[in-house]
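> the following comprises the amino acid sequence and a computationally predicted model.
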Amino acid sequence: MNILALDTSGETASVAILRDETVLGEIFLDLGRNHSEILLPSIEHLLTATGLELMAIDVFACTVGPGSFTGIRIGVGTIKGLALAADRPVVGLSALEVLAMDAMGFQRKICPMIDARREQVYAGLYADNGSEGLICIIPEQLIKANEFLELIEGETVFTGTGAVKYRDIIQRGLTGKGFFVVGHRNRVHASTVGVLAGREALAGGLTDAVKLVPLYLRRSEAEEKMDRQC
């Protein structure tokens, strides 16, 4: 199964092509949020480098949020367009779940946190169930970091841009029980998106491209502004 996966949910962008769970190639860029300029050229480069044509891709996958509104729209729109052109199914994944998967292996609970600004984070809590994967303990939500910490007990591995930003708060709130992943693992990687997507596909989790929608845990600034004016 050939999988083309991407992530544009944050300031970084990444694209990967996998055959089952083997990564054939991956591009990871930390150039700010000009995803619309770099995404399609990156996809074209990877297809050429791997010797594959678009029609050789069996499954298209992307993160659908939470994260940057603009980035998510670009990623979802790109994957939908490619999948419709190739007449292939898609898999949409949570950026938090992808981060949590990359933090597995420590035999502790995992808390992915993405900086949502305004002193808030997108966060969830997962149990590392080894070969059986992740188990969601606390559903994803938009919340202040210190408030989410009140919901956590025991040793926990933290990952994501929110964990980096609020590391001091986490260390004070979970004295001796908060652990952190290495720098680059705090970012979402398309290769992990692809691995999860392949497993979802085998489990029957494929979706028609037209049904793929973004996951926004916060309303846009325009919507909030409109409410204030009413």
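Cool, the structure landed. Note that the coordinates shown come from a computational prediction; the quantities given were computed from them, not determined experimentally. Numbering: from 1, shown residues only.
> rest of the way, CA atoms for contacts and neighbours
Fine.
> all strands for this structure, in order.
Secondary structure of the chain (DSSP state E): strands at 2-7, 13-19, 22-29, 59-65, 90-94, 109-117, 120-128, 134-144, 156-159, 178-180.
> what sits against the residue nearest the centre of the chain?
The centroid of the chain falls nearest to residue 95 when counting by CA atoms, centre = their mean (2.0 Å). Contacts for residue 95 were tallied using CA atoms under 8 Å, 6 or more residues apart in numbering; they are 9, 63-67, 188.
> what lies in contact with the longest helix seen in the chain?
Counting by DSSP state H, the longest helix found in the chain is helix 69-86. Under the contact criterion CA under 8 Å, 6+ apart, helix 69-86 has outside partners 6-11, 33, 35-36, 54-55, 57, 59-66, 89-90, 209-210, 212-214, 216, 220.
> drop anything exposed from these.
6-11, 33, 35-36, 57, 59-66, 89-90, 209, 212, 214, 216 (16 or more other CA atoms under 10 Å).
> and the closest residue to residue 170 other than its chain neighbours, how many neighbours?
Setting aside the residues directly before and after it, residue 170 is nearest to residue 178 in space (CA to CA, 6 or more residues apart in numbering), at 6.6 Å. Using other CA atoms under 10 Å, residue 178 has 20 other residues around it.
> and here is the other one:
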Amino acid sequence: MNQEHERNGDRAQGRILAFDTSTSSLAVAVMENGKVLAERNIHAERNHSAYLVEAIGEALAAAGVAKAELDGIAVGVGPGSYTGARIAVTTAKTLAWALSLPVYGVSSLEAIALGGWARGTAQDAAELGRALSAGPSGTLREDAPGQAADSTREPQAKEGSSGGSGHWIVPLVDARRGQAYTALFGAEAGMMPERLEPDGIRLMSVWTEQLSGLLEALAPEDRPSGVWFVGETALHEPAAEALRPLLGDALHLIPYELEGTWIGLTGTRRAGLRGGDDVHALEPNYTQLAEAEAKRLRER
């Protein structure tokens, strides 16, 4: 079987190199049809540029996959660290261009949501991978990964997507001054999360009030059986705990650092849903100006 036939036929998602550097965790994975062949996870806050290329090489070597055997590059575009997201996206674009491969920008928050929820519920990555190889599960709303949220509007969860046995996942990456990069996903056991609200930077006190209002608007039997705040939860625990009177034991806070497995599965899903991004136009999802740029604008 020749490589071209494998690319277009038997390997639906093919061999995907996926990585993310938008948080303190440097996460790399090599995937094949939803299966994790190898991963590398390094806590390298503010120093991703020194380790990323080496970690990619180590993961490929461990997987026994040469760069020429890859079918695509998936990269977390943030939101998160301004510099970190830029490092990953620049590296992904360079590799995709040099190897003539499609590049897939994915939401870092989606990967954090998946990984944190999977840890909290003891979900099996292999099971989710098999579901992906059979066909992408769940429905991905057609928001581009770089689309920022309007933090002033009320969340609008999809009808029928969150009630009863379902779960809500709220990924968190600290954005300082009481803010977090966050989003909202719905999930069912054995399935990939479904986006309910786009990525954005939100004031946590306002965000939890909005979530509370949305929950109160649901009949008790239609409320999610679990609401999971995952990721950088420590600084935002008081805001999340404001939902405790409403949710009781259904509220869960799971500290979590992104791992290669989950950026790999998120990238695999993205590769199976629609075509790649324009390698020249792909940009990080900053959601706000970098502090240096904001200062420059204020000075003007």
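Arrived safely. Everything quoted here is computed from the prediction, not taken from an experiment.
> got a TM-score for the two of them?
Overlay of the two chains. TM-score (TM-score structural alignment, normalised by the length of the first structure): 0.91; 226 aligned residues with a CA RMSD of 1.8 Å.
> over in the second structure, find the residue span the longest helix of the first structure aligns onto.
Counting by TM-score structural alignment, helix 69-86 of the first structure falls onto residues 82-99 of the second structure.
> on that earlier part again, quick one: what's aligned to the residue nearest to the centre of the first structure in the second structure?
That one, residue 95 of the first structure, aligns with residue 108 by TM-score structural alignment.
> ok, now residue 165 of the first structure?
By TM-score structural alignment, residue 165 of the first structure lines up with residue 235.
> what about its match, distance to residue 172 of the second structure?
To residue 172 of the second structure, residue 235 of the second structure is 10 Å away according to CA to CA, to the nearest Å.
> and these two? which has more neighbours close in?
Taking other CA under 10 Å, residue 235 of the second structure and residue 172 do not tie; residue 172 has more neighbours (28 against 15).
> residue in the first structure paired with that one?
Under the alignment (TM-score structural alignment), residue 172 of the second structure pairs with residue 113 in the first structure.
> if we can go back for a sec, dump the strands of the first structure into TSV; add distance to residue 76 of the first structure as well.
TSV is the format used below for these (distance: least, CA to CA, whole Å):
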stretch	distance to residue 76 of the first structure
strand 2-7	9
strand 13-19	13
strand 22-29	18
strand 59-65	6
strand 90-94	8
strand 109-117	19
strand 120-128	19
strand 134-144	19
strand 156-159	23
strand 178-180	29
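> ok, which of those comes nearest residue 45 of the first structure?
strand 22-29 (9.2 Å; CA to CA).
> and that closest one, which stretch of the second structure?
Using TM-score structural alignment, strand 22-29 of the first structure pairs with 35-42 in the second structure.
> distance from the matching stretch to the first structure after superposition?
In the superposition with the first structure, the aligned residues lie an average of 0.7 Å away from stretch 35-42 of the second structure, counting by mean CA distance after the TM-score superposition for the first structure.
> pull the residues that contact that stretch.
Under CA under 8 Å, 6+ apart, the answer for stretch 35-42 of the second structure is 25-31, 55-56, 58-60, 62-63, 126, 129-130, 259-261, 264.
> point out the ones among these that are inside helices.
The helices in this structure, assigned by DSSP H, contain 55-56, 58-60, 62-63, 126, 129-130, 260-261, 264 from these.
> can you tell me which two in those are farthest apart?
Spanning the widest gap among these are 55 and 130, at 25.6 Å by CA to CA.
> those two: which is more packed in?
A count of neighbours by other CA under 10 Å puts residue 55 above the other of residue 55 of the second structure and residue 130, at 21 against 15.
> residue contacts, that one?
By CA under 8 Å, 6+ apart, residue 55 of the second structure lies in contact with 28, 40.
> do the same with the one 5 residues further on
Taking CA under 8 Å, 6+ apart as the definition of contact, the neighbours of residue 60 of the second structure are 30, 38, 66-67.
> now residue 171 of the first structure
Counting by CA under 8 Å, 6+ apart, residue 171 of the first structure touches 177-178.
> repeat that with 10 Å
Neighbouring residues of residue 171 of the first structure by CA atoms under 10 Å, 6 or more residues apart in numbering: 177-180.
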